[in-house]
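In: Need a 3D model of the following:
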Amino acid sequence: MKIVATIEARMTSSRLPGKVMLPALGRPMLAHLTSRLKAAPSIDEIVLATTVNAADDILVDFAKKDGIRVFRGSEEDVMARVIGAAESAQADVVVEITGDCPIIDPDLVEQTIRVFKHHQVAYCANSFFSSYPDGMDTQVITLDALKKSFSMTDDPLDREHVSRHIVNNPQLFPHAYLVAPPSLHWPGLGLTLDEPADYELIRTLIENLGKENPLFGCGDVIRFLRVNPELLGVNDMVKRKDLRPT
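Out: Presented below is the predicted three-dimensional model:
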């Protein structure tokens, strides 16, 4: 069973263009993310799932230098792009990650994969119930389930948000879920890279925690912010998308 992480990334984000290549400690955000996924033992390969737009040529160059596979597909039909990326790596299982989660915790990624394997389900996520900080989101899906879902829906929202149809049809796709323990429970904490204020906070976290431990975890972030609560005001006005079951 080959487990492949796909990273959805593009340079033309409406709210923060070029966000995945913004620097922190001398490295682009995307490099921080790939380093973390490489640290998850169960992931066999990483594929950068970007678009055919010329603006994303820089991401293709990054992938080559970073030693990961790259796949280019539709900008609008993200589900098709992720499926193409997974197929290009002969994946059996997809660990779906978005490029706006540069400080995702590799231990949480690994835990989600292990729960998925233990329960032998079609879909497993730590984001189904709002409990972990936003930005730790990991979804693990069999490629067969993803392709079946693709064949069943033409809804543009389903095609844009890869797992939406699967999440809304648990009777067709058996689910398993992770819920944060008390020490990591902070669903209102925004650690996704959506707007300039998010970049300011995430860069600050990387600069303060990443020098000693480049793979600092979710617990490290929470403890740091508890000690430095003034940082919570940096991005607390950013509105987040909520795509949990409708």
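
In: Please count neighbours and contacts with C-alpha atoms only from this point.
Out: OK.

In: you'd agree Leu184 is up against Asp220?
Out: No: the pair Leu184 / Asp220 is not scored as a contact, 9.7 Å apart, by CA atoms under 8 Å.

In: Proceed likewise with the subsequent sequence, for comparison:
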Amino acid sequence: MKIGIITQARATSTRLPAKVLLTAGGRTFLQHHLDHLQATGLPVIVATTTNIDDEPIVELADRLGLGVFRGSELDVLNRFAGAIREHELDGVVRVTSDCPLIDPQVVAAGVDRFRAEADENLYVSNCLERTYPRGMDYEIFSGARLLKADADATLPADREHVTSYLHQNRTGDMRLVNLPWTDSPAPDASKYRLTLDTADDRELLTRLIEDFDGAALNIADLVAIMDKHPELHALNEHIEQKKLGE
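Out: This is a model prediction of the structure:
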């Protein structure tokens, strides 16, 4: 079974324009993200758009020797379907490029579970019920099921958000599995935001990377820092995540 990671990235983000191309610790947030994905040992494909603004994203992926697929900006489901076909993936790990500190071992554990069952109807994630901080999210599913979703999904939210057709179980035959963080050192690690969506998120991630060498740390170490330094959590605890369909 060929499993690859597809990460979606674009420069035309609205809350924080070109956020993945901003830098911390001498590297773009996108490069931090891709470094962590490459550490899984899986093929990594960057799914970006045909917009000229996304040329720097393509150039970085090419420089790192990663796969690239360019498609629709708004129909992200179709963009993923094109990447699956072009790279002939049987299984897909979907992540988003606003997760510069995503822990490769967290992703690898999800892949191990998916491989063990090899069920085309299986959907594995760590955020159906949130125990990890935002910024550690992954979803794993069969390429065939996403291609079917691309053929059948008509709701605009399903076209934009890629996997809602699967995890909302619109066909009634998906088997949804959530992998919680069972050894979390924090009472509620899900309250933390290690994702990049706003200027306040950027401030937190920059502090973690530049002051605590956060790009070299695993999830347990990052959460331990957040627990020890409540002033870091205060930087972005007020941010509300966009809801499905917004």
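
In: Closest to the centroid, which residue in structure 1?
Out: Residue closest to the average C-alpha location in structure 1 (CA atoms, centre = their mean): Ile97, at 2.7 Å.

In: just so I have it, where are all the strands in structure 1?
Out: 3-8, 23-24, 27-28, 45-51, 69-73, 93-98, 123-125, 139-142, 175-177 (DSSP state E).

In: Would you format these as CSV with distance to Phe116 of structure 1 included?
Out: Shown next, in CSV, are the strands of structure 1 (distance: least, CA to CA, whole Å):
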stretch, distance to Phe116 of structure 1
strand 3-8, 11
strand 23-24, 32
strand 27-28, 30
strand 45-51, 17
strand 69-73, 24
strand 93-98, 10
strand 123-125, 5
strand 139-142, 7
strand 175-177, 7
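
In: for those strands, which one sits closest to Glu230 of structure 1?
Out: Among those, the nearest to Glu230 of structure 1 by CA to CA is strand 23-24 (20.4 Å).

In: ok, back up a step: can you say which of the strands of structure 1 is nearest to Leu209 of structure 1?
Out: Once the strands of structure 1 are compared by CA to CA, strand 23-24 is nearest, at 11.5 Å.

In: Now do the helices in structure 2.
Out: Applying DSSP state H to structure 2 gives helices spanning 29-38, 55-63, 76-87, 104-117, 143-152, 156-161, 164-167, 199-212, 219-228, 230-236.

In: Any chance of TSV for these, columns mean neighbour count and distance to Asp173 of structure 2?
Out: TSV is the format used below for the helices of structure 2 (neighbours: other CA atoms under 10 Å; distance: least, CA to CA, whole Å):
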stretch	mean neighbour count	distance to Asp173 of structure 2
helix 29-38	22	30
helix 55-63	16	36
helix 76-87	21	19
helix 104-117	16	16
helix 143-152	18	11
helix 156-161	17	17
helix 164-167	22	9
helix 199-212	18	37
helix 219-228	17	33
helix 230-236	15	38
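
In: Export the ones you listed as a markdown table, with columns for distance to Thr7 of structure 2.
Out: As requested, the helices of structure 2 are exported to a markdown table (distance: least, CA to CA, whole Å):
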| stretch | distance to Thr7 of structure 2 |
| --- | --- |
| helix 29-38 | 9 |
| helix 55-63 | 11 |
| helix 76-87 | 9 |
| helix 104-117 | 13 |
| helix 143-152 | 14 |
| helix 156-161 | 13 |
| helix 164-167 | 16 |
| helix 199-212 | 19 |
| helix 219-228 | 19 |
| helix 230-236 | 24 |
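
In: nearest to Trp181 of structure 2, of those?
Out: So among the helices of structure 2, helix 104-117 is nearest, using CA to CA, at 8.9 Å.

In: Where does that closest one end up in structure 1?
Out: Helix 104-117 of structure 2 corresponds to residues 106-119 in structure 1, going by TM-score structural alignment.

In: mean per-residue distance, that stretch to structure 2?
Out: Compared with structure 2 after fitting, stretch 106-119 of structure 1 has a mean deviation of 1.1 Å; criterion: mean CA distance after the TM-score superposition for structure 1.

In: which residues are in contact with that stretch?
Out: With CA atoms under 8 Å, 6 or more residues apart in numbering as the contact definition, stretch 106-119 of structure 1 has outside contacts at 36-37, 39-42, 95, 122-126, 136, 138-140, 176, 178, 215, 217.

In: Let's see the ChimeraX selection covering just the buried ones among these.
Out: With 16 or more other CA atoms under 10 Å as the criterion, this ChimeraX line picks the buried residues out of the contacts of stretch 106-119 of structure 1:
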select :36,37,40,42,95,122,123,124,125,126,136,138,139,140,176,178,215,217
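
In: if we can go back for a sec, tell me which of the helices of structure 2 lies nearest to Tyr132 of structure 2.
Out: helix 219-228 (8.5 Å).
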